[in-house]
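Chemist: Okay, here's the prediction I keep looking at, along with the sequence it came from:
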Amino acid sequence: MAPPQSTPPAVLACGEIRTCLLPARQALDIRSAARLLGLRAGERVLLSERPGLYARSPDTLTGVDCLLPSANGARVRAVGTVTAHAALTEGRVLQTSAHCRLPGTGPDQRRPWGEYLVRPGVVEPFGRLPHEAVARGVLGGPRQGDLDVGLVADGLLTRVLRHPLLDQRPPFRCRPTRLRWAALPAPPGEGPSLERFTLAEDELRTVHLRVPEGTSGAELAALCDDFALHDWLLTTVVRMLDGLRLGAGAAQDAATVVRTLRPAVDHLLHLWMPAARVGRELAALWDPLEERPGFTRQWQALVQRIRDQLALYAVPAAHRDVAPGP
């Protein structure tokens, strides 16, 4: 068998992430997390206890042979594999992530399938790749029949959610989110940049990045997994507070407020650690989100508001428990 031909450098990387609350009454311990994410026999689950409990499945590969989404109508066929993994943070927040890299040019004919398998996470175009148009097409959403890495992330999520360890009794109700990202080359001599972070409809977020040549797809996926985790935390806590009418004349009683806000304290407030698992070269891409809109400022304000409300509603109960003086 002839040796596989070399692949040109990637000019586009893209991926999608699904983030949701694990449907289990209790958070999973580290051993149970390893059982949940043991997706490939004989391959170990990555486990970490610092700076928090974290488990990540081995990578899985999904073969694709399809057209690429494109904003200018170009119809480019591509063949290769999409890499996917699942991760669990503090035994409570589940994510599935799928991504791939695309080189600037590919062969005019399909290679033997074995040559694609030795390039995990690479999807090769036939001929030249109009990478700017394809990046816009990815972020805008693929049409039916186009490459859709979100379907790979969805399929992996469905697989994990069927595991018998999960009792399907989450401690509170919340919506999952989707984050779709695309990374194009940065200008020569420039570092990575976050071009745009957008909140779209139907729980969708889109991220447009530019990164130096040679940035690995795994590092980009880790960065975007981190974005997705913290965006989900913000979104979930904002919605917890959104339905409450607080203050004088509010309809809810103390028990309702405490019942609504307590899950945030029990399950979410300790999870905020931006860039804790992001490579050093890409960690600076958190800075634009901290400056504006100010992810951590908003989180800290929400946390303080929850704690203030719980303290406030505890005051009348404490007064009732104090026996009157002589």
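Modeler: Looks like it came in fine.

Chemist: For the rest of this, base every contact and every neighbour count on C-alpha atoms.
Modeler: Noted.

Chemist: how close does residue 118 get to residue 5?
Modeler: Separation of residue 118 from residue 5 (Cα to Cα, to the nearest Å): 11 Å.

Chemist: Please say which of the two ends up with more neighbours.
Modeler: residue 118 (12 against 9; other Cα atoms under 10 Å).

Chemist: how about the nearest residue to residue 196, chain neighbours excluded?
Modeler: Nearest residue to residue 196 in three dimensions, chain neighbours excluded: residue 208, at 5.1 Å (Cα to Cα, 6 or more residues apart in numbering).

Chemist: should've said residue 45
Modeler: residue 57 (4.9 Å).

Chemist: what's the following helix or strand after the helix or strand harbouring residue 138?
Modeler: Applying DSSP states H and E as the criterion places residue 138 in helix 131-140. Using DSSP H and E, the next helix or strand after helix 131-140 towards the C-terminus is helix 149-161.

Chemist: what's the following helix or strand past that following helix packed up against?
Modeler: Using DSSP H and E, the helix or strand that directly follows helix 149-161 along the chain is strand 177-185. Applying 3 or more Cα pairs under 8 Å, 6 or more residues apart in numbering; DSSP states H and E, we find strand 177-185 packed against strand 10-21, helix 131-140, strand 204-211, helix 217-242.

Chemist: which one of those is the most hemmed in?
Modeler: strand 10-21 (a mean of 26; mean count of other Cα atoms under 10 Å).

Chemist: which helices and strands sit right next to it?
Modeler: strand 93-103, helix 131-140, helix 149-161, strand 177-185, helix 217-242.

Chemist: Next up, a structure to set beside the first:
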Amino acid sequence: MSRAAEDSDAFVACGEVRTCLLPTRDALDERTAVELLHLRPDERVRVSRHPNRHVVSPDVLTGVDCRLPTDTGARVRAVGTVRSRASLVEGRVIQSTASFSLPAVGADRRQSWGYYLVRPGLLVPLGRLPESAVVRGFLRGHRQGELDVGSIAESVLAHISRQDRILDHDPPLTAADTRLRWTAVRTTADEEPSSLLTKNEDGLSTLELRLPPGVAPSEAVGLCEDLALHDWLLTTVADKLDGLPTAAADGRAVLRVLRPLVDHLLHLWMPRARVDRALQTAWNQLEEAPGFSRQWNALAQRIRDQLAVRAIHLPDEVPGRR
């Protein structure tokens, strides 16, 4: 089945994105990044070089036959495949994504696997889908015996992290992993597209998207990956600057914190670089509240100001000086 045909069946899409620093001292070059993300021998790794270098693995399909999470306790069985992939931004930040789409109504009986395999990334419910209960239940988190797409995304990262011939597991800075769990549904004709982001204390954020009628919910994957990347960048830099000592006596300690941020992260901020034009409204709402770019610009300026001050007091320690 073509992607267009799959999207025509989609009524709801759900997924989870895991984002972390690639566990290696130096950023990978393009050739090595392609080797790292060559997850399937029968499919090519995709590379985009503009406006930054972005390497994406082939899709990997995982067959599932299980209950879907619901907030009502309703037992909703679905069968099909979850689509997962990994991406690497500028050889430095690695992401893994697991996602699936759901039609509004499925067959009353389970079909043979051949029926589901020609619909990659589509989970077909047995009977009618209780949309609201599944969306709320997915965002809340799975219970025992229910579908856990986060573990599928995590397994992709685990597979990549075991490639010791490529990775030296000596990253230039410590950074927490983040998770973005998201749902996307189409709006009705009289309803405005919207996005609602909620951040928790444990590194998990949830995103509820309501998309224009002409946009298939599965198209939200790229938007959610872009948001997850920039949320991770913002979280990582803000955490590093939180409580940063500024006394003159601590100048070298400050530079040890700031230099890795300059060398490895600041140039990665490029929101909406690969977001479909039809989904720009959702990103624009996130720019208004909570105001991602405003906060990032303030943090980046703080780093530049600190480096300027250190250049006066510790000229031999400024990043880039010899």
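Modeler: Good, I have the coordinates. A quick note: this is a predicted structure, and the numbers were derived from the prediction, not measured.

Chemist: one step back: can you redo the helices and strands packed on strand 177-185 of structure 1 as CSV with distance to residue 81 of structure 1?
Modeler: Shown next, in CSV, are these (distance: least, Cα to Cα, whole Å):
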stretch, distance to residue 81 of structure 1
strand 10-21, 12
helix 131-140, 16
strand 204-211, 22
helix 217-242, 13
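
Chemist: Which of those sits closest to residue 167 of structure 1?
Modeler: Each of those has some distance to residue 167 of structure 1 by Cα to Cα; the shortest is strand 10-21, at 12.8 Å.

Chemist: could you give the angle of that closest one to helix 131-140?
Modeler: On the basis of axes from the mean of the first three to the mean of the last three Cα atoms, to 10 degrees, strand 10-21 of structure 1 is oriented at 10 degrees to helix 131-140.

Chemist: what's the average distance of the following helix or strand past strand 10-21 of structure 1 to structure 2?
Modeler: Downstream of strand 10-21 of structure 1, the first helix or strand assigned by DSSP H and E is helix 30-36. In the superposition with structure 2, the average deviation recorded for helix 30-36 of structure 1 is 0.5 Å (mean Cα distance after the TM-score superposition for structure 1).

Chemist: Give me the buried positions along helix 30-36 of structure 1.
Modeler: 30, 33, 34, 36 (16 or more other Cα atoms under 10 Å).

Chemist: How about residues contacting it?
Modeler: 45, 46, 47, 53, 54, 55, 57, 88, 91, 160, 163, 165 (Cα atoms under 8 Å, 6 or more residues apart in numbering).

Chemist: Tell me which of those fall in strands.
Modeler: Residues of the contacts of helix 30-36 of structure 1 located in strands (DSSP state E): 46, 47, 54, 55, 88.

Chemist: just curious, which of the residues you listed is nearest to residue 170 of structure 1?
Modeler: Nearest to residue 170 of structure 1, judged by Cα to Cα, of those is residue 88 at 14.7 Å.

Chemist: these two touch, right, that closest one and residue 56?
Modeler: Yes. Contact criterion Cα atoms under 8 Å: residue 88 of structure 1 and residue 56 qualify, at 6.5 Å.

Chemist: before we move on, back to that, please produce CSV containing the buried residues of helix 30-36 of structure 1, extended by distance to residue 154 of structure 1.
Modeler: Formatted as CSV, the buried residues of helix 30-36 of structure 1 follow (distance: Cα to Cα, whole Å):
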residue, distance to residue 154 of structure 1
30, 24
33, 19
34, 20
36, 16
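
Chemist: farthest pair in the residues you listed?
Modeler: 30 and 36 (9.9 Å).

Chemist: And residue 314 of structure 1, what's its match in structure 2?
Modeler: Aligned counterpart of residue 314 of structure 1 in structure 2: residue 311 (TM-score structural alignment).

Chemist: Near that match, how many other residues are there?
Modeler: By the criterion of other Cα under 10 Å, residue 311 of structure 2 has 15 neighbours.

Chemist: thinking again about what came up before, what subset of the contacts of helix 30-36 of structure 1 is buried?
Modeler: Counted by 16+ other Cα under 10 Å, those give 45, 47, 53, 54, 55, 57, 88, 91, 160 as buried.

Chemist: And the residues you listed, which two are furthest apart?
Modeler: 53 and 160 (18.3 Å).

Chemist: For residue 160 of structure 2, list the residues it contacts.
Modeler: Residues counted as contacts of residue 160 of structure 2 (Cα under 8 Å, 6+ apart) are 36, 37.

Chemist: which one in structure 1 is aligned with residue 261 of structure 2?
Modeler: Using TM-score structural alignment, residue 261 of structure 2 pairs with residue 264 in structure 1.

Chemist: That match: neighbour count?
Modeler: 19.

Chemist: thinking it is in contact with residue 237, fair?
Modeler: Yes. With contact defined as Cα under 8 Å, residue 264 of structure 1 counts as touching residue 237 (6.8 Å).

Chemist: Please report how far residue 205 of structure 2 lies from residue 198 of structure 2.
Modeler: Distance from residue 205 of structure 2 to residue 198 of structure 2, by Cα to Cα: 6 Å.

Chemist: One more: residue 60 of structure 2?
Modeler: Residue 60 of structure 2 is 29 Å from residue 198 of structure 2, by Cα to Cα.

Chemist: Kindly report the same for residue 88 of structure 2.
Modeler: Distance of residue 88 of structure 2 to residue 198 of structure 2, computed by Cα to Cα: 25 Å.

Chemist: Repeat that for residue 192 of structure 2.
Modeler: 19 Å.
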